[in-house]
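A.B. asks: Sequence plus predicted model, see below.
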Amino acid sequence: MAARMEDISGKLAAEHQAIELLVIAPSLSMVNELASMLRNAGIAVHPRQIQDLEQLTDTLSANCCDLILAVGDPDHSDIHATIGALRQSDSDAILIYLSELDDRANPVVEIIGQGVADIVNPDNKLHLQHVVRREYHNLMIRRQLEEARNELAATELRCTTLMECSHDAIAYVHDGMHIRANPVYLQLFGYIDEEELADVPLLDLIEPDELPKVKKFMRRLPSLADETPLDTQCRNTNGKSFQARMEFSPAHMDGEPCTQITIRDQGNT
């Protein structure tokens, strides 16, 4: 664990990323002391003191912070207000509570259950440094994952738009079953809409005599290059057969892996 945390710290230093740090504390000297302690451990921070709930709410609305260090008060009333403000905001900042609470005390379980990432005794500098590194690392992973999800959603939207406007017959298949198809594909095989095609196996659109060849080809798909073509005989809902060229390529639909199939009626080329 120690080696992993040192590796994380090294990555943060190498990337020259400074943690945008909010410190809820009664005095600026306390803020500077905490910032100095973290910097001495090789953790770059941009600290900012927060003195009241209104200032915290405004700062969270600007969405310009990574971690929040909240210095505990005797009756722990301020931490509940801080938790409430964080919950009501769109911020993904991580809240760490600095308090001398006994780990066995009921307030610890209650506060962590409400959304505090961890409770640290402010006198335990090594523990606080460890928690700051860990929570910032976890925050970066979550943000990168969210960014990847957004990029994937945007890519899928572009693919869907292109598919709908394409002059080629295009469908998406998962485990051999249709999950999406564009209007040209539906028309080619004689289906009214996607609902009618849903759960129809791809092999149902292949002439029976061609099935062994198509099955063998599909078993080899993972080892083949993208858009590998297959010439075969397909048939529509009326039983009419036509010569087709099928091209297969890996794709994603709704975040799940699937296969994109493009079919061209060779009789119309």
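C.D. replies: Done, it's in.
A.B. asks: can we go C-alpha only for contacts and neighbour counts from here?
C.D. replies: Will do.
A.B. asks: how about Thr82, secondary structure?
C.D. replies: helix (DSSP: H, G, I helix; E, B strand; the rest coil).
A.B. asks: What are the neighbouring residues in contact with Gln55?
C.D. replies: Applying Cα atoms under 8 Å, 6 or more residues apart in numbering to Gln55 gives no contacts.
A.B. asks: Same question for the one 5 residues further on.
C.D. replies: The neighbours of Leu60, taking Cα under 8 Å, 6+ apart as the test, are Leu86, Ser89, Asp90, Ser91.
A.B. asks: Could you identify the most distant pair in these?
C.D. replies: Maximum pairwise distance among the contacts of Leu60 (Cα to Cα): 7.8 Å, between Leu86 and Asp90.
A.B. asks: Please say which of these two ends up with more neighbours.
C.D. replies: Taking other Cα atoms under 10 Å, Leu86 and Asp90 do not tie; Leu86 has more neighbours (21 against 12).
A.B. asks: And here is the other one:
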Amino acid sequence: MPSSRSSDNKTVHALMLDPSSNDAEQTLNILRNSGLAVRATQVVNEDELTDALARQSWDIFLAKESCPQLPVTKAQEIIQHSGRDIPAILISDDFNAAKVSEAFDNGFQSLIPEDDAHLLETHVHRELHHLEDRRRRKQAEAQLNEAEKRCELLLANSRDAIAYIHEGMHIYANKSYLELFGFTSWDELECMPIMDMIAPAHHESFKDFLRQQSRTPNEMPYDFVGVESNGTHFDGSLSLSKASYDGEACIQVLIALRGNDEQELQEKLKELSNVDALTGLATRELLLTNLTEVINNAANNELNAALAYIEVDQFDEWETKLGLKASDEIRLSVADWLMEVATEQDTIARIGDHTFALLRSETDKEDFKTVCDKLLQSFSERLIEANKQTISGTLSIGVCIINEQSPDAEQVVYDAHAAANRAETGGGNRVRIFEDAVDGVSTDKQQKEALRQIQEAMETGRAHLLFQPIVKLHGDSQEFFQVLLRIRDEKDEPVPVSQLFPVTQGT
């Protein structure tokens, strides 16, 4: 199999249309044996499919044609109507060219013969890889959009006069540029030729400068006499460079203002770099700086602190359904809510596309767990307005407790992220505290899954004790009992002892 299986290290949520539980389990075993950690939900009718789509997001849809209550074409129509990006694979005992074409027409990505396990495995891995590529592209587009907003913010706050021109006409100018030439609004300057900003005596030399720049671009300055809107002249120096504005190639014009306080400008840029352009929260960089300080305080003063890694469970679903503009509205709403519930000592940061963090100094494990439980309750009750729709959702929160033994800031964030992943794979809407045996990188994949089952069973009441009498045939008649720990999985099925206890003994 190809090495590009990007889904091997995380849980795959599979939605299965299959009338037979045994056949569905056999399909799951094929995928699990190929290295995928699969969690599946079986549906057999339209109501179950609709409920499953409303409950969570899915990574793959596997459909058998033999389901009498819900035709595969109807099921695929429901999924497509939901607006979800869920790759669909049809499994059929009728495999021929016409059937493949029909499956494609109905929106399926693949048609697999029922008896070809290898082909099923290959196509599932391929579709998961393509899905991850699409999600990464969407995330990259969001990050690009955020970077562009940051650039616009930097341009707007720059004390240097900066403008963009296309075919000699102004298409953008910042406030400093407008003020330099005596304009009060962009409307006065829009589409005005840059030649009108240069004194007539310098027109020829400026044209020569433009021709030279087109042949051998460089940032050598050009000294000129500028003309303000009221006709007043001033001496200036400009430089040109290639740029892009709104996806269109253009030229950036930069006019350095005399008497600039370079230190003040650098401080302004540093301040802006610490603030998320969309939400106004702290950036990841500022969080790491503050987190490093908190870790040092914990080491020197034995003061515990905690970091919460916060993810919105339904964000991908909302973004797919409501669009990118709505996703920004959701991020802003989450940021506003965090600022409402945070205390003055907290650092609130946006550290990912839809990932936030809350850093609190001077707290302990139990108090902070209570705080995070209250965050879950508060967010689940909050109504969010996005794209003219009212929605509500849940969070997955991973917590890393900071003490004198804590590693560096990056590792603390990574550990909190690992705990958040456990909260999300457990169904979301829950808080999980980082446990090295369960979340740590030193534990292999099989051990991690077994330890996760033990942890989840203890937290959800699925662990229980059995007492077995021990009777001595000779000697002391005192009563003895062997105590056995047993757990049940998410389906309330007993987990084999051999699957669990070698792991616990090894830790």
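C.D. replies: Happy to help now that I have it. Just so we're clear, the structure is a prediction, and the values are computed from it rather than from any experiment.
A.B. asks: Could you save the contacts of Leu60 of the first structure as CSV and add columns showing distance to Asp73 of the first structure and secondary structure?
C.D. replies: Formatted as CSV, the contacts of Leu60 of the first structure follow (distance: Cα to Cα, whole Å; DSSP: H, G, I helix; E, B strand; the rest coil):
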residue, distance to Asp73 of the first structure, secondary structure
Leu86, 18, helix
Ser89, 23, coil
Asp90, 25, coil
Ser91, 23, coil
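A.B. asks: next helix or strand past the longest strand along the first structure?
C.D. replies: Ranked by residue count under DSSP state E, the longest strand found in the first structure is strand 241-253. Remark: after strand 241-253 of the first structure, the chain's next helix or strand is strand 256-265, criterion DSSP states H and E.
A.B. asks: other SSEs contacting that following strand?
C.D. replies: Applying 3 or more Cα pairs under 8 Å, 6 or more residues apart in numbering; DSSP states H and E, we find strand 256-265 of the first structure packed against strand 169-174, strand 241-253.
A.B. asks: who's in contact with it?
C.D. replies: For strand 256-265 of the first structure, contacts defined as Cα under 8 Å, 6+ apart pick out 168-175, 185, 242-252.
A.B. asks: for stretch 16-26 of the second structure, same thing?
C.D. replies: Contacts to stretch 16-26 of the second structure, defined as Cα under 8 Å, 6+ apart, come from residues 40-44, 61-68, 72.
A.B. asks: Out of the residues you listed, which sit inside strands?
C.D. replies: Per DSSP E, the subset of the contacts of stretch 16-26 of the second structure in strands is Ala40, Thr41, Gln42, Val43, Phe61, Leu62, Ala63, Lys64.
A.B. asks: now the strands for the stretch 201-350 of the second structure?
C.D. replies: Assigned by DSSP state E, counting those that start in this stretch, the stretch 201-350 of the second structure shows strands spanning 222-227, 233-245, 248-255, 305-312, 347-350.
A.B. asks: And those: which comes nearest Lys448 of the second structure?
C.D. replies: Judging these by Cα to Cα, what sits closest to Lys448 of the second structure is strand 305-312, at 20.2 Å.
A.B. asks: Which part of the first structure matches the closest one?
C.D. replies: No residues of the first structure are matched to strand 305-312 of the second structure when aligned by TM-score structural alignment.
A.B. asks: Stretch 121-129 of the second structure too?
C.D. replies: Taking TM-score structural alignment, stretch 121-129 of the second structure hits residues 129-137 over in the first structure.
A.B. asks: Would you mind getting the average deviation of the matching stretch from the second structure?
C.D. replies: Stretch 129-137 of the first structure differs from its equivalent in the second structure by a mean of 1.3 Å after superposition (mean Cα distance after the TM-score superposition for the first structure).
A.B. asks: Pull out the buried residues from that stretch.
C.D. replies: Gln129, His130, Val131, Val132, Arg133, Glu135, Tyr136, His137 (16 or more other Cα atoms under 10 Å).
A.B. asks: Then stretch 316-326 of the second structure?
C.D. replies: In stretch 316-326 of the second structure, the ones that count as buried by 16+ other Cα under 10 Å are Asp316, Glu317, Trp318, Glu319, Thr320, Lys321, Leu322, Leu324, Ala326.
A.B. asks: Same list, those residues, but as CSV with distance to Lys149 of the second structure please.
C.D. replies: Listed next are those as CSV, based on distance: Cα to Cα, whole Å:
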residue, distance to Lys149 of the second structure
Asp316, 22
Glu317, 24
Trp318, 22
Glu319, 19
Thr320, 22
Lys321, 24
Leu322, 21
Leu324, 14
Ala326, 16
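A.B. asks: Go through those residues and name the one nearest Phe224 of the second structure.
C.D. replies: Leu324 (44.3 Å).
A.B. asks: Map Ala169 of the first structure onto the second structure.
C.D. replies: So Ala169 of the first structure corresponds to Ala161, using TM-score structural alignment.
A.B. asks: Relative to Leu155 of the second structure, how far out is that match?
C.D. replies: 9 Å (Cα to Cα, to the nearest Å).
A.B. asks: likewise Leu238 of the second structure?
C.D. replies: Leu238 of the second structure is 16 Å from Leu155 of the second structure, by Cα to Cα.
A.B. asks: just His233 of the second structure next, same as before
C.D. replies: Distance, His233 of the second structure to Leu155 of the second structure, using Cα to Cα: 25 Å.
A.B. asks: Neighbour count: the two, which is higher?
C.D. replies: Ranked by neighbour count (other Cα under 10 Å), His233 of the second structure and Leu155 place Leu155 first, with 18 against 15.
A.B. asks: Correct me if wrong, but the more buried one is in a helix.
C.D. replies: Yes - using three-state DSSP, the assignment for Leu155 of the second structure is a helix.
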